[in-house]
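S.K.: turn this into a structure:
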Amino acid sequence: MPSNAPSFGELLGATQRSAVHLEMRDSYAATERFEAWRRGERIDWANQASWWHPYDQLIADTVARGVTVRRARIVSEPVSEYIRWEHYVTHANVTAGEQVRWLPRRAATGLSLPGNDFWLFDGALLRVHHFSGDGAVVEDEMMDEPAVAQLCATAFEKVWELATPHEQFKL
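M.R.: Below is the predicted model:
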């Protein structure tokens, strides 16, 4: 299904204040980087040039413009293998300037949450991620309905308030 979403770079380029991302799945489609990690390959974090990707630079540039970028992940415990890998590679997100927090799913029971992962830009524009059952992206849908944006903003802030900063979250 075709996506009506502008590129992520375009969306961040137009963002003036904040970009927040809520992730709620315990696994996503496998990537080569994930498969390499599963084989025991590890990143030499001291050699930034070996792991710095265009995404990292985009985040760094966005944060340098004064935009706050936050990511919250709701995870089941014990965590899945995929989440262990995500926790490991989050070092890159944090180095690029993202603030990242983790919330055990059991602590989210009392929260009203949207049905899909999303990015929310400046509290008004949503990029909603639709995934297949195996975690592959099916479509990214753009939405700017104020009530939906507010629901997602409120959900994100509640998760953020309860979640543990990346540096303190132990698997």
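S.K.: contacts, neighbours, all on C-alpha from now
M.R.: Fine.
S.K.: ok, which stretches of the protein are helices?
M.R.: Using DSSP state H, the helices of the chain run over residues 8-14, 32-38, 48-51, 54-64, 81-96, 146-162.
S.K.: okay, the angle between the fifth one and helix 54-64?
M.R.: Orientation of helix 81-96 against helix 54-64 (axes from the mean of the first three to the mean of the last three C-alpha atoms, to 10 degrees) gives an angle of 50 degrees.
S.K.: give me the residues contacting helix 81-96.
M.R.: Under the contact criterion C-alpha atoms under 8 Å, 6 or more residues apart in numbering, helix 81-96 has outside partners 26-28, 34, 37, 51-52, 56-57, 59-60, 75, 99-100, 166, 171.
S.K.: tell me how far that helix is from the chain's mean position?
M.R.: 10 Å (C-alpha atoms, centre = their mean, to the nearest Å).
S.K.: coming back round to it: of the contacts of helix 81-96, buried ones?
M.R.: When the contacts of helix 81-96 are checked for burial by 16 or more other C-alpha atoms under 10 Å, the buried set is D26, S27, F34, W37, D56, I59, A60, V75, Q99, V100, H166.
S.K.: also this sequence, please, to line up against the first:
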Amino acid sequence: MKLLQGEALDDLIRRSQREAFHLELKDDYESPAGDEPYRNWLAGGPADDYAWFQGWLTLVRDFIARGAVMRRVRVVTVPLTDYQRWMLEITEKNVDAGEQVRYLPRHLADSGRLTTDDWWLLDDETVVFTTFEEDGRFAGAAVTHDPRIVAYCQEVRDYVWSAAVPYAEYVALQTR
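M.R.: From the prediction side, this is the model:
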């Protein structure tokens, strides 16, 4: 496996031709760019201008504009953590940029059909495991093209995608 750091993961996603799929399994993440907006949101502060998020949204828009597909499934604990409630609000920006996002409540998932780590599946040929420090901060990404790992992640992707609820439906369920 090759270890990527810094912007190398975004560059690898950018170079994907057909599809980028992301599986997220953690209920909390730390991000140097998002820490202050998250703390502000927790404190009930003014609306965020999302300037810190624009680089990612541009990547998504550019990716979608060339005909590729970006999908994400978040497996979440219910009730949602504060972090996941914040992410639920932010995800509207991802969806507006063209990313397809679904949510799968952890208690409804078949845990035997999930992996234990977050990862990206790129063009059905590359798996990128995202790694995190103990405090939750992104540490880097491990890349593999091993056909057995790719096939396994394809199976997991197909399962979680079919079991998960599209973003708009999930938001509607949260407001009931």
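S.K.: hang on, the earlier thing: tabulate the buried ones among the contacts of helix 81-96 of structure 1 (a markdown table), appending distance to P2 of structure 1.
M.R.: Shown next, in a markdown table, are these (distance: C-alpha to C-alpha, whole Å):
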| residue | distance to P2 of structure 1 |
| --- | --- |
| D26 | 25 |
| S27 | 23 |
| F34 | 26 |
| W37 | 31 |
| D56 | 26 |
| I59 | 26 |
| A60 | 29 |
| V75 | 29 |
| Q99 | 31 |
| V100 | 30 |
| H166 | 34 |
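S.K.: closest one to P6 of structure 1 out of those, please.
M.R.: I59 (16.6 Å; C-alpha to C-alpha).
S.K.: skipping its backbone neighbours, what lies nearest E99 of structure 2 in space?
M.R.: With C-alpha to C-alpha, 6 or more residues apart in numbering as the criterion, E99 of structure 2 has its nearest non-adjacent residue at 5.1 Å, and that residue is M70.
S.K.: ok, Q57 of structure 1 to A92 of structure 1 distance?
M.R.: 10 Å (C-alpha to C-alpha, to the nearest Å).
S.K.: kindly report the same for V75 of structure 1.
M.R.: From V75 of structure 1 across to A92 of structure 1, the span is 19 Å (C-alpha to C-alpha).
S.K.: kindly report the same for T154 of structure 1.
M.R.: 27 Å.
S.K.: cool, S76 of structure 1 as well?
M.R.: Distance of S76 of structure 1 to A92 of structure 1, computed by C-alpha to C-alpha: 22 Å.
S.K.: likewise E98 of structure 1?
M.R.: Look at E98 of structure 1 and A92 of structure 1: by C-alpha to C-alpha, they are 9 Å apart.
S.K.: I'd say G97 of structure 1 and R65 touch.
M.R.: No: using C-alpha atoms under 8 Å, G97 of structure 1 is not in contact with R65, being 11.4 Å away.
S.K.: those two: which is more packed in?
M.R.: Remark: of G97 of structure 1 and R65, G97 carries more neighbours, 20 against 13, as counted by other C-alpha atoms under 10 Å.
S.K.: nothing else from me, thank you.
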